[in-house]
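# This is a predicted model, with the sequence first.
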Amino acid sequence: MNQFPMTARGAELLRDELEQLKTVKRPAIIEAIAEAREHGDLKENAEYHAAREEQGFCEGRIQEIEAKLSNVQIIDVTKMANNGKVIFGSTVTILNTETDDEVTYRIVGDDEADIKKNQISVNSPIARGLIGKELDDVANIQTPGGTVEFEIIEVEYI
């Protein structure tokens, strides 16, 4: 079985979503199906078909989350000594050596990745180029525009 690396926060968010799906969304869908059934002929009952489709999505997501949580490997960097090495869960500030642009990323699991929050997947090209490097190292990262050189200027375990 593949283990899914995840931050403690990411696992908590998945558990919250699972709880919401099971206790709020699932009962609401069941109620919508029962209500639509009362409208008679199911063949041409759009509400019934929409509710059944939504039920399929909901049950699929519940199964997906349960599978991930059963194989989750929670990595909590806040409990580790910061040795300056870029690892899963760390927050890394890098400097583009050509443009002097600074950007900070947190390296997280696929489910947690959100570029708007500067959280990048451990499987992204940037994260792969940074993992294993240390503070003050230079990383050459393949981007769509070619190879870009970044200097690691800060590594935080927060």
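Here it is on my side, so go on.
# alpha carbons only for contacts and neighbour counts from here, please
OK.
# ranges for the strands of the chain?
4-7, 72-75, 91-96, 102-108, 119-121, 138-143, 146-156 (DSSP state E).
# can I get the ones you listed in TSV with mean neighbour count and distance to L130?
Putting the strands of the chain into TSV (neighbours: other C-alpha atoms under 10 Å; distance: least, C-alpha to C-alpha, whole Å) gives the following:
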stretch	mean neighbour count	distance to L130
strand 4-7	21	17
strand 72-75	18	17
strand 91-96	21	9
strand 102-108	21	9
strand 119-121	22	11
strand 138-143	16	6
strand 146-156	18	8
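# try this one next to it:
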Amino acid sequence: MTQSTEPAAIWLAQSAFDQLTAHLEDLKGPQRQAIVAEISAARDEGDLKENGGYHAAREAQGRLEGEIQQLEALLRQADTTEPADDGVVGLGKVVTFKFEGDDDDEAETRLIASIEMKDFAGGLEISSAASPIGAALLGAGVGDTVSYEGPNGRTLKVEVLKVTPFEG
């Protein structure tokens, strides 16, 4: 059996894709130019062996280039296709669920790719597909009950009540 070397697609909301693309352009343009200018100015100061400013600027350049490479790879893998309204939990979906034994409270979470977590501010709780609850919910449908291990080591069960595509 041949395994694919193609990386898996990562679902991103179009707004997140646009933000990451703009950030990448900033890194490749103004930020890269600023570091090149810092390196040049430090180089003009003379002896590079004893020049802390030069070495700091070169380290900053390495970090910047690494971030550029990571963002380029992420954006190559990105899938901004609107999620289907099929009632199945997947990335880009809003999931309403309740914990087993808790008849009163329903919870809602948006299942996303973890890169979006730091920028999302829409009032919904956010779960990464890589988190224990996210991984358990992935692929479940309305009416399904799934289990996962909670932070305290106990097995938790949740029932999926509703699944809709995220709009925003």
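It's in. In this text, all values refer to a predicted model and were calculated from it rather than measured experimentally.
# TM-score of the superposition?
Here the superposed chains carry a TM-score of 0.84, computed using TM-score structural alignment, normalised by the length of the first structure; 155 aligned residues with a C-alpha RMSD of 2.2 Å.
# Out of the strands of the first structure, which is closest to A28 of the first structure?
strand 72-75 (28.7 Å; C-alpha to C-alpha).
# Read off where that closest one ends up in the second structure.
On the basis of TM-score structural alignment, strand 72-75 of the first structure is assigned to residues 78-81 in the second structure.
# The longest helix belonging to the first structure against the second structure, how far on average?
Assignment by DSSP state H gives helix 46-70 as the longest helix of the first structure. Following the fit onto the second structure, the mean deviation recorded for helix 46-70 of the first structure is 1.1 Å by mean C-alpha distance after the TM-score superposition for the first structure.
# What about K49 of the second structure, how many residues nearby?
Using other C-alpha atoms under 10 Å, K49 of the second structure is surrounded by 8 other residues.
# repeat for P132 of the second structure
So P132 of the second structure, with other C-alpha under 10 Å, has 15 neighbours.
# Can you tell me what it aligns to in the first structure?
Match for P132 of the second structure (TM-score structural alignment): P125.
# That match is in contact with I141, isn't it?
Yes - P125 of the first structure is in contact with I141 according to C-alpha atoms under 8 Å; the separation is 7.1 Å.
# In the second structure, which residues correspond to stretch 47-63 of the first structure?
By TM-score structural alignment, stretch 47-63 of the first structure lines up with residues 53-69 in the second structure.
# For that stretch, buried residues please.
The neighbour-count check on stretch 53-69 of the second structure (16 or more other C-alpha atoms under 10 Å) flags 53-55, 57-58, 60-61, 64, 68 as buried.
# what does that stretch rub up against?
24, 27-28, 32, 35-36, 38-39, 42-43, 48 (C-alpha atoms under 8 Å, 6 or more residues apart in numbering).
# to the chain's geometric centre, what's the distance from the match of strand 72-75 of the first structure?
What separates the centre of stretch 78-81 of the second structure from the centre of its chain is 12 Å, taken as C-alpha atoms, centre = their mean, to the nearest Å.
# before we move on, what about stretch 114-121 of the second structure?
6 Å.
# What of stretch 18-38 of the first structure?
With C-alpha atoms, centre = their mean, you get 26 Å for stretch 18-38 of the first structure.
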